[in-house]
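Trainee: give me a model of this one.
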Amino acid sequence: MNAEKRRLIFERLHAENPHPTTELMWSTPFELLVAVALSAQSTDVGVNKATAQLFPVANTPGAIVELGLDGVKAHIKTLGLYNNKAKNLIAMSEQLLSKHDGNVPGERAALEALPGVGRKTANVILNTAFGEPTIAVDTHIFRVSNRTKLAPGKNVNEVEAKLNKVVAKPFRQNAHHWLILHGRYTCLARKPRCGSCVIEDLCEYKDKVDLD
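Mentor: I've put the predicted structure just below:
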């Protein structure tokens, strides 16, 4: 795919949704960190239901630690892998208190050093909470990038590196949100909704589904 096509793709995604953002509910960087950590193998809708129960009770590192492992589990037990997620939330909160005065750090290395936080989660926090033009690659973005030929790669790291190389600077801040929403609602895994896709004529997917 050439640079002109890529530019047009993001121009259209921008026109369709000028101010994209995460569908996770959050009001502080810590709440966002918790929500993203809980989102592994869970839907945003499911995470929002869980955090709607958790955050009124505990939405700071100190409150999470005070709530304790069983207390955290009770509030997130509707989510997959909730046992490990609860352990990570406790350990993450303890580390934030001991090393960062209870604040979420704005540096990648410090974020990735937190229990349960990998590169994708760190990218989301840096982008959404701190305004950095990072691009987190999840399953939706991996699929869209490869299917459209926007930024093909064999794994998420390759796709992230390619996106960082080919996405024009004006679009980099919001690229993550545009692509994830496009993959979630239009470029579906089993049957892409090509008939209602704003970038269908730019997409280089060979097996387009003409009927929506």
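
Trainee: from here on, just use CA atoms for contacts and neighbour counts.
Mentor: Will do.

Trainee: max-length helix in this structure?
Mentor: Across the chain, the longest stretch assigned as helix under DSSP state H is helix 82-100.

Trainee: packing partners of that helix?
Mentor: Where contact means 3 or more Cα pairs under 8 Å, 6 or more residues apart in numbering; DSSP states H and E, helix 82-100 is packed against helix 29-38, helix 61-76.

Trainee: so after the first one, what's the next helix or strand?
Mentor: So that's helix 29-38. Past helix 29-38, further along toward the C-terminus, the next helix or strand under DSSP states H and E is helix 44-54.

Trainee: re the thing from before, and the angle from the longest helix of the chain to helix 29-38?
Mentor: Here helix 82-100 runs at an angle of 150 degrees relative to helix 29-38 (axes from the mean of the first three to the mean of the last three Cα atoms, to 10 degrees).

Trainee: to compare against the first, here's the next sequence to fold:
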Amino acid sequence: MRKLMMTAVAVMGMSLGYPAADAKEPQKEMQAQPQQGPTDAEIDEAYRMNQEYDARRAAEKAQAQGPTDAEIDEAHRMNKEFDARKAAEKARAQAQGPTDAEIDEAHRMNKEFDARKARAGLKTHEVEGKVQSVSGSALTIRMPSKLNRKMDFKTDEQSKVEKDSQAAALTELKEGDEVRVSYQIVGKERIVVSVDAQKEGSGTSEPAKKP
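Mentor: Down below sits the predicted model:
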């Protein structure tokens, strides 16, 4: 009986294409083959996701804690550097003294003060006429009431000019404008104290005083 069973197994093995001696090998291989785990790609992806999660948690924790000690130290260093630079600039400016522009401005103010002081006791004259020409700080008028006699004037920093009751520059006066000029004689020049100008034909509000 046993021989018959062995013969049957051998025949079955031959019918399946296996040698008689190897009839039981496929079954043994199937039983011995282990189950497959995750692939290398799956392991790498899981590792990457863990790293990303850890980095996100670390960033959230750092943000919640505020600036780090290193950041605070850097801010203090920058503040000290800024203060030192400002102090150095101030010391350098003090050592150099006033600039050329500051010296020029001081000279201009001194000249203006001296001129005002010199003119303080001078008599002021007034005359009316019409503008003949304006050039730089020079003004020339003619007086129809005195046979178109011409008079030349100069302006300085203290001279005031108005046109139609509005502050104006001397260059805004046009030929033919009617003017009332107040002036002082300084040396050999007539220095304008004020000019009140109106458009030709509008007339002046008050009669002129004799120069």
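
Trainee: any idea what the TM-score is?
Mentor: Remark: TM-score between the superposed chains equals 0.18 [TM-score structural alignment, normalised by the length of the second structure]; 64 aligned residues with a Cα RMSD of 5.8 Å.

Trainee: sorry, back to before: quick one: closest of the helices and strands packed on helix 82-100 of the first structure to Lys49 of the first structure.
Mentor: helix 61-76 (8.9 Å; Cα to Cα).

Trainee: what comes up buried for the closest one?
Mentor: By neighbour count with 16 or more other Cα atoms under 10 Å, helix 61-76 of the first structure contains the buried residues Pro61, Ile64, Val65, Leu67, Leu69, Gly71, Val72, Lys73, His75, Ile76.

Trainee: can you list the buried residues in the helix or strand following the longest helix of the first structure?
Mentor: Downstream of helix 82-100 of the first structure, the first helix or strand assigned by DSSP H and E is helix 108-112. The neighbour-count check on helix 108-112 of the first structure (16+ other Cα under 10 Å) flags Leu111, Glu112 as buried.

Trainee: helices and strands around the next helix or strand after helix 108-112 of the first structure, which ones?
Mentor: Scanning forward in sequence from helix 108-112 of the first structure by DSSP H and E, the next helix or strand is helix 119-124. Counting contacts by 3+ Cα pairs under 8 Å, 6+ apart, helix 119-124 of the first structure is packed against helix 29-38, helix 108-112.

Trainee: swap the cut-off to 10 Å and go again
Mentor: With contacts defined as 3 or more Cα pairs under 10 Å, 6 or more residues apart in numbering; DSSP states H and E, the secondary structure elements packing on helix 119-124 of the first structure are helix 29-38, helix 108-112, helix 156-166, helix 169-185.

Trainee: any idea which of those helices is most buried?
Mentor: Most buried of those, by mean neighbour count (mean count of other Cα atoms under 10 Å): helix 29-38, with a mean of 22.

Trainee: give me the helices and strands touching it, please.
Mentor: Right, helix 29-38 of the first structure is packed against helix 44-54, helix 61-76, helix 82-100, helix 119-124 by 3+ Cα pairs under 10 Å, 6+ apart.

Trainee: spatially nearest residue to Phe171 of the first structure (excluding sequence neighbours)?
Mentor: Using Cα to Cα, 6 or more residues apart in numbering and skipping residues adjacent in sequence, the residue nearest Phe171 of the first structure is Phe10, 6.7 Å away.

Trainee: remind me, longest helix of the second structure?
Mentor: Every helix in the second structure considered (DSSP H), the longest is helix 69-96.

Trainee: show me what secondary structure element comes after that one.
Mentor: Moving toward the C-terminus from helix 69-96 of the second structure, the first helix or strand encountered (DSSP H and E) is helix 100-119.

Trainee: give me the buried positions along that next one.
Mentor: Along helix 100-119 of the second structure, these residues count as buried under the neighbour rule (16+ other Cα under 10 Å): Arg119.

Trainee: which strands or helices does that helix pack on?
Mentor: With contacts defined as 3+ Cα pairs under 10 Å, 6+ apart, the secondary structure elements packing on helix 100-119 of the second structure are strand 178-186.

Trainee: what comes up buried for the strand it packs on?
Mentor: Glu178, Val179, Arg180, Val181, Ser182, Tyr183, Gln184.

Trainee: how about those residues in CSV, adding distance to Asp114 of the second structure?
Mentor: Listed next are those as CSV, based on distance: Cα to Cα, whole Å:
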residue, distance to Asp114 of the second structure
Glu178, 32
Val179, 28
Arg180, 26
Val181, 23
Ser182, 20
Tyr183, 17
Gln184, 15
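
Trainee: tell me the angle the longest helix of the first structure makes with helix 61-76.
Mentor: Angle, helix 82-100 of the first structure to helix 61-76, by the same axes, to 10 degrees: 170 degrees.

Trainee: okay then, goodbye and thanks.
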